[in-house]
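>>> output the structure for:
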Amino acid sequence: AVRKVLEDSKATEADKDRRIAELAERLRRTEEDAAALKKAAEDGKALSKELEESRKALEELRGRLDKEEPLLPGKDYARAVQPREPAVRDYSVRLAAGSPGAFDEPQGSRLPTDAGLGQAYRIHAALSSSWKYVSDPAVSWSDYASPARRTLALGLAGDCDDFAVLVASCVQAVGGRARIVHGYTERSGHAWAELWLGDGERGRAALSRAGRAAGRPGWTPAHSTDGRGGTWLVLDWRFGELSMRPSRTEVAWTGD
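All right, here's what the predicted structure looks like:
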């Protein structure tokens, strides 16, 4: 990619310097994502049962999935997030089975119970621990979105927005409400999923319950709030931890 920039006869030296700096920043961001994912995989080794369930579930889905499903241009998360796809739904339920019970109470409210938070944690742990990070620094992560079904077919591989799409799809498939957020620094960007915990005091109280679901009593996970006072749990590479310090964020998509 750097060679192409240097060989571009139409670009000025200033343009070349700017584009090389952007490529370097993308590469740095890629390395940071890979490091965070490696740490998440190490955290998830304790969940050997969940990882085995993920492997078995993918094996069972192999004949139902199409690796050739096309990428979606831009940030078309409304089409990429696929909680109602039978394969995505079956995979999600299989991962969540280790925390039996209703995801929400009252039913249909999307307000997670302790069982629901346990399901979200197990889904996230299985995905992050099994994920194969693939990114091309020459291509911006925001240029394309991989549908959840396609990412399953590829065996859990992709970059940050592919991971965010699959996490959002899976937690919505079992009854949660998710959104995808973009964060930006001066030269790079990142995408991650978040899980709605509720509005007001109910949402804030759910944060400590989410910490217990992750086996960390007393810990307050990373989260954000919306204009209605809703609390959203960060589901980045590591459960409840954000892998960057953005100077600006935007909500790119919110589930129903």
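
>>> could you use CA atoms for every contact and neighbour count after this?
Will do.

>>> contact partners for A157?
Neighbouring residues of A157 by Cα atoms under 8 Å, 6 or more residues apart in numbering: 131-134, 151, 163.

>>> swap that for A193, please
164-165, 167-168, 178-181, 234-236.

>>> most widely separated two among those residues?
Within the contacts of A193, V165 and V234 form the most distant pair, 13.5 Å apart (Cα to Cα).

>>> ok, these two, which is more surrounded?
Between V165 and V234, counted using other Cα atoms under 10 Å, the more crowded position is V165 (29 against 24).

>>> what sits closest to that one if chain neighbours are left out?
V81 (5.5 Å; Cα to Cα, 6 or more residues apart in numbering).

>>> these two touch, right, that neighbour and F163?
No - judged on Cα atoms under 8 Å, V81 makes no contact with F163 at a distance of 10.7 Å.

>>> another sequence for comparison is provided below:
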Amino acid sequence: MQKETGEKKREYRWMKRLLAFVLSFFFTLPVFMLVYPRIPSIEIPVGTGIRLDQMILFMFIFLLLYFLIYSLKKYYLYISITLVLAIGLSHFTGLYSLQRFSADYLSLLTNLEKVSESSKFVTKTVPFTREELLREAIDYNNPELIDFARNIATKHFQEYKALSKDSRWIQYFSIFKEIENKWIYMYDPLYEEFFSKASNTAKQLSYNNKFKGDCDDYSIIIAACIRAVGGEVRLVRTNVLLDDGRTVGHLYPEVKIGDKKDFENVAYLLRNLLFPKEIKNKPLRYFLDNKGEVWLNFDYNDHFPGGRYQSNIRISELKV
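Have a look, this model is predicted:
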């Protein structure tokens, strides 16, 4: 009799541990997704990189929940109901929807080394030429330009806004799509360098629904629109070697996304939802600065943000 009682107690303890394990595993992932963006990255440079921060955080949350749930085993039902209600409340209030959770989870699975490329550059510290004229042309605080930027920033991809950690990212990509798709390259007057104000370039749509200008004019209007909706952008001067052996100057914009964890979400959005046909199997190209911040290439070489660079030489940079 005592033997049977002991076996039932052991079986009961085993069942309680199994239930605690299942509940802990079920609730670890949503807690992990909420905490993960707030801890620093820890990566072991082996192969394509081992994300130690992900492994440590997941195990810590799981073990902590397991300990708490098993310790309060008399209240399994109440704990489960409370956690389910918390998840439901978060979803219906928009604090953290299930759609956003799904996007964040898929972003987490994104291997940046396989789908992106942190380009290696030869960086020079040459003073930025004609800076004053460029800043004057980037009239992002012009009321008409602000209205224009806000309109094109909300023209595309609004259905994916809830899946983006920062709603401005969707606006940046909408700006890129609207300007790059309608851009016609035009040379400056012979032997002169002309900077068209962003507000003037925007008005060109009234003629034939196209923007016109060279790389300077393109960079100027991209920079102005990004700044007008609260983004950070900089212009980079470089030299490009042509097929005939000549070297010409080039200017292009880069937009600040955030750190590598932010870029995980951006890479998922760009590749799977926003520009899947344009990107296909191509890498997303960006510059990683000395603070660990990702600056995504917004040049017009490809039909998506993060396209190829024309050159790996960075002669000078201008923070707008």
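
>>> need the TM-score between these chains.
Scored against TM-score structural alignment, normalised by the length of structure 1, the superposed chains reach a TM-score of 0.57; 174 aligned residues with a Cα RMSD of 3.1 Å.

>>> re the thing from before, now, the contacts of A193 of structure 1 that are in helices?
The helices, defined by DSSP state H, take in 164-165, 167-168 from the contacts of A193 of structure 1.

>>> residues touching the equivalent of K319 of structure 2 over in structure 1, list them.
Residue pairing (TM-score structural alignment): K319 of structure 2 is matched to T254 of structure 1. Counting by Cα under 8 Å, 6+ apart, T254 of structure 1 touches 178-180.

>>> most neighbours among these, please name it.
A178 (29 neighbours).

>>> just to revisit the earlier point, tell me, how many neighbours does the residue nearest to V165 of structure 1 end up with?
When neighbours are counted by other Cα under 10 Å, V81 of structure 1 registers 30.

>>> ok, now how distant is the alignment partner in structure 2 of it from P30 of structure 2?
If you follow V81 of structure 1 across to structure 2 using TM-score structural alignment, you land on I138. As judged by Cα to Cα, to the nearest Å, I138 of structure 2 and P30 of structure 2 stand 43 Å apart.

>>> Q310 of structure 2 -> structure 1?
Under TM-score structural alignment, Q310 of structure 2 pairs with R245 in structure 1.

>>> confirm that match sits in a strand?
No - counting by DSSP: H, G, I helix; E, B strand; the rest coil, R245 of structure 1 is not part of a strand but coil.

>>> that one: neighbour count?
10.

>>> and if you look at G306 of structure 2?
Neighbours of G306 of structure 2 (other Cα under 10 Å): 27.

>>> contact partners for it?
Residues in contact with G306 of structure 2 (Cα under 8 Å, 6+ apart) are 283-286, 296-299.

>>> reformat the residues you listed as a markdown table; add distance to V248 of structure 2.
Shown next, in a markdown table, are the contacts of G306 of structure 2 (distance: Cα to Cα, whole Å):
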| residue | distance to V248 of structure 2 |
| --- | --- |
| P283 | 26 |
| L284 | 25 |
| R285 | 22 |
| Y286 | 22 |
| L296 | 23 |
| N297 | 19 |
| F298 | 19 |
| D299 | 16 |
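
>>> and these, which is closest to G249 of structure 2?
Nearest to G249 of structure 2 among those, with distances taken as Cα to Cα, is D299, at 14.0 Å.

>>> separation between the closest one and A86 of structure 2?
To A86 of structure 2, D299 of structure 2 is 43 Å away according to Cα to Cα.

>>> higher neighbour count, those two?
When neighbours are counted by other Cα under 10 Å, D299 of structure 2 and A86 differ, and D299 comes out ahead with 24 against 11.

>>> where in structure 2 does the longest strand seen in structure 1 fall?
In structure 1, taking DSSP state E as the definition, the longest strand is strand 189-199. Under TM-score structural alignment, strand 189-199 of structure 1 corresponds to residues 249-259 of structure 2.
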